[in-house]
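Trainee: prediction below, plus the sequence it came from.
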Amino acid sequence: MKQWNDTGANQAMIANEQGAQSIGRREFLGGAAAATALIGGGVAAGVGSLASPAIAQQPAQFPDGFLWGTSTSSYQIEGAATADGRGPSIWDTLSHTPGKVLNNDTGDVAADHYNRYLEDVALMADAGLKAYRFSIAWPRIQPTGSGPANAKGLDFYDRLVDALLRRGIEPWPCLYHWDLPQALQDRGGWTNRDIADWFADYALIVAGRLGDRAKNWVMLNEPSVVAIFGHGVGGHAPDLRGRENFCAAIHHQNLAQGRALSALRAVGAKDWKLGTVLSVQPVKPSPGNDANRHAAAQWDAVWNRSCLDPLFKGQYPDSLIADFKPLIKQGDMEAIRQPIDFLGLNYYSRMHQVTDPGGLFGTNFGPSPEGTKYTDMGWPVEPEGLYEQLIDFRDNYGNIPVYVTENGASYGDWVGPTGKAEDGGRIFYIRDHLLACHRAIKDGANLKGYFVWTLLDNFEWGFGYTQHFGLVQVDRETMQRRPKASYYWYGDVAKSNEVPL
């Protein structure tokens, strides 16, 4: 998950919330049948649809073997911040700094997944999900960021992987989802070139323990977001700023990813699948000014291509070469350009850019087209952008196997008279993005699976616990799990391999 702002989003968000409430307060009578009945009104309610009117009553059938799952991240759900030898992470440091997170929330307890993982695995299994992308907390494995492994930290992921396999769920470990050991940040973190080797060593430790059972390995989650919000404009841990810090963080993550891929490939089993996860969002100029076209192209290079192009083409975008040149040493680009078995795509919306001389690269977020609807985070709802991005991978990056490894939305929910947690807006959002996936597959995109973000309401970074992305409510006092209407709806999609229209 990431955070960004759109000018004017707050007013649109209020209107969207009002619309979502009028939809979601309709009675759910239980399970997917009731949810499907509600979905039938989605177009009239203004959510929009990619379905063709000629086949509006026919479910969108996905290919045999299409993988349905969910994604989470360690700091956002695990809690147990000091249990069993875990060291502090940069997000522990930031969240305990007054004023850095809304309500001064922290991930100390989060969703208490560390202690309740069996309950959460059961929720996934009951929903019919067949894959779970979770992240490994580097500070649990190496509390000081390097050196010998902490056996108790590895033991937790052993238990989790075994629990998943017992319930027929494929484990998809992600080696890094933003919770860098604070001890490594004290040595420069992602601005220190040595981190590429530290990360490769860590990857070998984790895969050496879990690789006899876990076969699908994700290197990094959203390196561009780490670099932009953690190192360029601030707000995310470690809360650095500046163009040089951004470039160093991008290049060293790219290099660490390449080193880890190479190291795992050298020792790995033949049935391992190695990949990574990027946040890739089509960038559009905000309406009203032709100069915004240049801003959009520049931000596309910064957010998207600075990770895609080195991995697939062995080069940085032309508009950024001067910025990266001082960081590149002989052999770097060859080390970064590693073959991968799959690419994970995290998609939430398009990005709309305006020219801003004060921006990190001369751009900033601007208004979306008139009439755009927004989630409770103020993010545009644009399922067509997901289709566009999948087609871009088809046409410009070799049509590699792709999994949507994050897609979801923050919407309010409430407990209705029947005792169910209602969240109709989320169902509409997921439904229309799945229809975009279905359309892209029909048009030749090599899409193999979809992981919804996310299973549980969690610690949403700088927003603390104020935003709710989960299919399942988590009571902040008792940690009780309460599945929402979207949980039942998505579960029936996974079980039937089709999306009702």
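Mentor: Thanks, I have the structure now. Please read these numbers as outputs of a predicted model, since none were measured by experiment.

Trainee: alpha carbons only for contacts and neighbour counts from here, please
Mentor: Will do.

Trainee: hmm, Gln58 is touching Glu498, no?
Mentor: No. Counting by Cα atoms under 8 Å, Gln58 sits too far from Glu498 to count as a contact (9.8 Å).

Trainee: neighbour-wise, which of the two wins?
Mentor: Taking neighbours as other Cα atoms under 10 Å, Gln58 and Glu498 compare with Glu498 leading, 19 against 14.

Trainee: give the contact list for that one.
Mentor: Residues counted as contacts of Glu498 (Cα atoms under 8 Å, 6 or more residues apart in numbering) are Pro59, Ala60, Gln61, Phe62.

Trainee: how far away from the center of its chain is the longest helix seen in the chain?
Mentor: In the chain, taking DSSP state H as the definition, the longest helix is helix 243-267. Between the centre of helix 243-267 and the centre of its host chain there is 19 Å, according to Cα atoms, centre = their mean, to the nearest Å.

Trainee: now the strands for the stretch 251-400 of the chain?
Mentor: According to DSSP state E, counting those that start in this stretch, the stretch 251-400 of the chain carries its strands in the segments 273-279, 283-285, 342-346, 351-355, 363-365.

Trainee: which one of those strands lies closest to Phe156?
Mentor: Set against Phe156 and scored by Cα to Cα, the strands of the stretch 251-400 of the chain come closest in strand 273-279, at 22.3 Å.

Trainee: who are the packing partners of the closest one?
Mentor: Strand 273-279 sits against strand 216-221, helix 223-227, helix 243-267, strand 342-346, with contacts defined as 3 or more Cα pairs under 8 Å, 6 or more residues apart in numbering; DSSP states H and E.

Trainee: one step back: kindly reformat the contacts of Glu498 as a markdown table and extend each row with distance to Ala35 and secondary structure.
Mentor: Converted to a markdown table, the contacts of Glu498 look like this (distance: Cα to Cα, whole Å; DSSP: H, G, I helix; E, B strand; the rest coil):
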| residue | distance to Ala35 | secondary structure |
| --- | --- | --- |
| Pro59 | 14 | coil |
| Ala60 | 16 | strand |
| Gln61 | 18 | strand |
| Phe62 | 19 | coil |
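
Trainee: for comparison:
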Amino acid sequence: MSVLPISRRAFLKGMGATTAATILPRFAWAKEPTFGQDFLWGVATSAPESESRANRGRSNWDVFIDNIGGSADGTNNVRNTEFDSRYLDEFKLLQASGVKAFRFSFAWSRVQPESPGAPNMRGLDHYDRMIDAMLEHGLEPVPTLFHWDIPLWAGDFLDRDISRRMGDYAEIMARLVGDRAKTWLLFNEPGIIPIFGYGQGIFAPGYRSRRYLGAALHHVNLAHGRALTAVRANTSSGTRVSSAFNIMPFEAPSGSAEDVAAARFMDVLWNEAVPAPAYGRGYPSLVLPLVEPYIQNGDMEAIAVKPDFFGLNFYSRSFVKADPDSPVGIALVEPPAELERTDELPYDPDTYTKVLLKAHKDYDAPDIIATEFGFPVAEEAPKDGWVNDPLRIKYMQGYIRAAHDAYQQGVKLKGMFYWSSTDNWEWVLGLRKHFGLIHIDQPSLKRIPKRSLEYYAKCIRLNGPA
């Protein structure tokens, strides 16, 4: 267990949690814009980006990243941030900041490492202890069943039978933690799996095929439906179940008919091809030819599980042009010059408000949880037990205000989760992209808080943008 770089008392002092602040009457904040009384302020992470490979079976992402020789910065996922053994260090910092919920994922290869059937008790005990630790630190556990990492024995989404295996896995985890987790996310960004992993070949398992994309898309939807049904059947009444859908509008800056048509297809494929069937609306017409060969009797009914809320991940818009050589028909282009850029993505708060309003309209005014928003930025080196990251604070403030604008316009926004708790291994980008509110010192892996965590603590205290 690593040693925290500062004491809890010093951390609270740094965030301004003084006696004077705590005795202010409640009406002192009355003029500040606030969210609802039970608004869920959280942070997020995932097992394949933070847990090490220790004590689990080999996964599809282990094979993929090893085969391509590592991520862009030469790192791999062997060690990551060792969250599996160091999570208490994070929980103490998050508790001190007032964070209310912790979104995490189970590693399927830790639960059923080598084969189907009975789960590995060491893996179950690991997550059992972790969830108890969350509760002991005042963090509501929000599990994600599947964040893209598949044990090798389970195959991949070209095989229709993976939906049955996913359902069995969901039942195991629901029985383990169903009494302690009241909000569930089944899949993280399910639409990305077929597009990046089976169409474009840039994520595991690395296929580049339009036909494979169609098969994987339908089998992802089928697995999603069966997993959600299994969790509902094995958790208590009042448990909320959905998935984290990544919403990213696609636009064609050129305005040419060819580019606009390509952007429209990609927009529908990315943003509607999973949530629309899950909500009982079937496949959009632009996507149907991709999946039609794989649909069997009863499939659409099994898929139409109607989630209990809409989990919405948002980072930015994407700008594209037509590319006939791509299996998905598009290529990225540079964003308009007037859009400010983070270290990786456009900063786009106005679009954030718009996508929240669109989800509210398109899915009959569901409860919405903003399951991810976050920003990779260049940062200063740690100094005096802190990392200074003013740009991240600026961007966080913009997105929280944008979300509150949507809330004021009627969106039933029930919570926000910042991505991520710490700097993680960001898939093919490696360790060089820093999203976290907590810095991971290399090579010691000590957790060092950032000023953005201090800012987030202020938003939590105010229950609104600060």
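Mentor: Thanks, I have it. Keep in mind that this is a model prediction, so the values were computed, not measured.

Trainee: just to revisit the earlier point, save the helices and strands packed on strand 273-279 of the first structure as a markdown table, and put in distance to Ala436 of the first structure too.
Mentor: As requested, those are exported to a markdown table (distance: least, Cα to Cα, whole Å):
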| stretch | distance to Ala436 of the first structure |
| --- | --- |
| strand 216-221 | 23 |
| helix 223-227 | 24 |
| helix 243-267 | 29 |
| strand 342-346 | 14 |
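
Trainee: tell me the most buried of those?
Mentor: Ranked by mean neighbour count, these are led by helix 223-227 with a mean of 27 (mean count of other Cα atoms under 10 Å).

Trainee: which one (most neighbours) among the contacts of Glu498 of the first structure?
Mentor: Each of the contacts of Glu498 of the first structure was scored for neighbours by other Cα under 10 Å, and Phe62 scores highest at 22 neighbours.

Trainee: burial count for the aligned partner of Asp128 of the second structure in the first structure?
Mentor: Per TM-score structural alignment, the equivalent position to Asp128 of the second structure in the first structure is Asp158. Neighbours of Asp158 of the first structure under the rule other Cα under 10 Å: 15.

Trainee: wait, Asp158 of the first structure sits on Leu210?
Mentor: Yes. Taking contacts as Cα under 8 Å, Asp158 of the first structure lies within contact range of Leu210: 6.6 Å.

Trainee: what residues in the second structure pair up with stretch 465-478 of the first structure?
Mentor: So stretch 465-478 of the first structure sits over residues 431-444 in the second structure, by TM-score structural alignment.

Trainee: off-centre distance for that stretch?
Mentor: 18 Å.

Trainee: how near is Asp38 of the second structure to Glu292 of the second structure?
Mentor: Distance, Asp38 of the second structure to Glu292 of the second structure, using Cα to Cα, to the nearest Å: 42 Å.

Trainee: and the two? Which one has more around it.
Mentor: Using other Cα under 10 Å as the criterion, Asp38 of the second structure and Glu292 rank with Glu292 on top: 13 against 9.

Trainee: now do the same for that one: its match in the first structure.
Mentor: When the first structure is aligned by TM-score structural alignment, Glu292 of the second structure is paired with Lys325.

Trainee: can you map out the strands along the stretch 51-200 of the second structure?
Mentor: Assigned by DSSP E, counting those that start in this stretch, the stretch 51-200 of the second structure shows strands spanning 101-105, 140-146, 183-188.

Trainee: so the first one corresponds to what in the first structure?
Mentor: It refers to strand 101-105 of the second structure. Mapping strand 101-105 of the second structure onto the first structure (TM-score structural alignment) gives residues 131-135.

Trainee: for Ile391 of the first structure, find the nearest of the helices and strands packed on strand 273-279 of the first structure.
Mentor: Judging those by Cα to Cα, what sits closest to Ile391 of the first structure is strand 342-346, at 12.3 Å.

Trainee: and that closest one with strand 273-279, angle?
Mentor: For strand 342-346 of the first structure against strand 273-279, the angle by axes from the mean of the first three to the mean of the last three Cα atoms, to 10 degrees is 20 degrees.

Trainee: now strand 342-346 of the first structure on the second structure. Mean distance?
Mentor: In the superposition against the second structure, strand 342-346 of the first structure averages 1.1 Å from its aligned positions (mean Cα distance after the TM-score superposition for the first structure).

Trainee: can you list contacts of that strand?
Mentor: Residues outside strand 342-346 of the first structure that contact it (Cα under 8 Å, 6+ apart) are 222, 273-280, 400-407.

Trainee: now find how far off-centre that strand is within its chain.
Mentor: Relative to its chain's centre, strand 342-346 of the first structure lies at 10 Å (Cα atoms, centre = their mean).

Trainee: show me what Ile330 of the second structure lines up with in the first structure.
Mentor: By TM-score structural alignment, Ile330 of the second structure lines up with Thr363 in the first structure.

Trainee: just give me the neighbour total for its match.
Mentor: 21.

Trainee: cool, the one 3 residues further on as well?
Mentor: Gly366 of the first structure has 22 neighbours, counted by other Cα under 10 Å.

Trainee: my read: it touches Gly359, true?
Mentor: No. Between Gly366 of the first structure and Gly359 there is no contact under Cα under 8 Å: 11.8 Å.

Trainee: distance of the match of Ile330 of the second structure relative to Asp108 of the first structure?
Mentor: The gap separating Thr363 of the first structure from Asp108 of the first structure is 36 Å, by Cα to Cα.

Trainee: try Gly234 of the first structure
Mentor: Taking Cα to Cα as the measure, Gly234 of the first structure falls 22 Å from Asp108 of the first structure.

Trainee: try Ala409 of the first structure
Mentor: 24 Å.

Trainee: same question for Arg140 of the first structure.
Mentor: For Arg140 of the first structure relative to Asp108 of the first structure (Cα to Cα), the value is 14 Å.

Trainee: of these two, who's got more company?
Mentor: Arg140 (28 against 19).

Trainee: verify the stated contact: the more buried one with Ser89.
Mentor: No. The criterion here is Cα under 8 Å, and Arg140 of the first structure misses it with Ser89 at 9.4 Å.

Trainee: what residue in the first structure is paired with Ala21 of the second structure?
Mentor: Match for Ala21 of the second structure (TM-score structural alignment): no aligned residue.

Trainee: tell me which stretches of the stretch 401-501 of the first structure form helices.
Mentor: 424-442, 485-496 (DSSP state H, counting those that start in this stretch).
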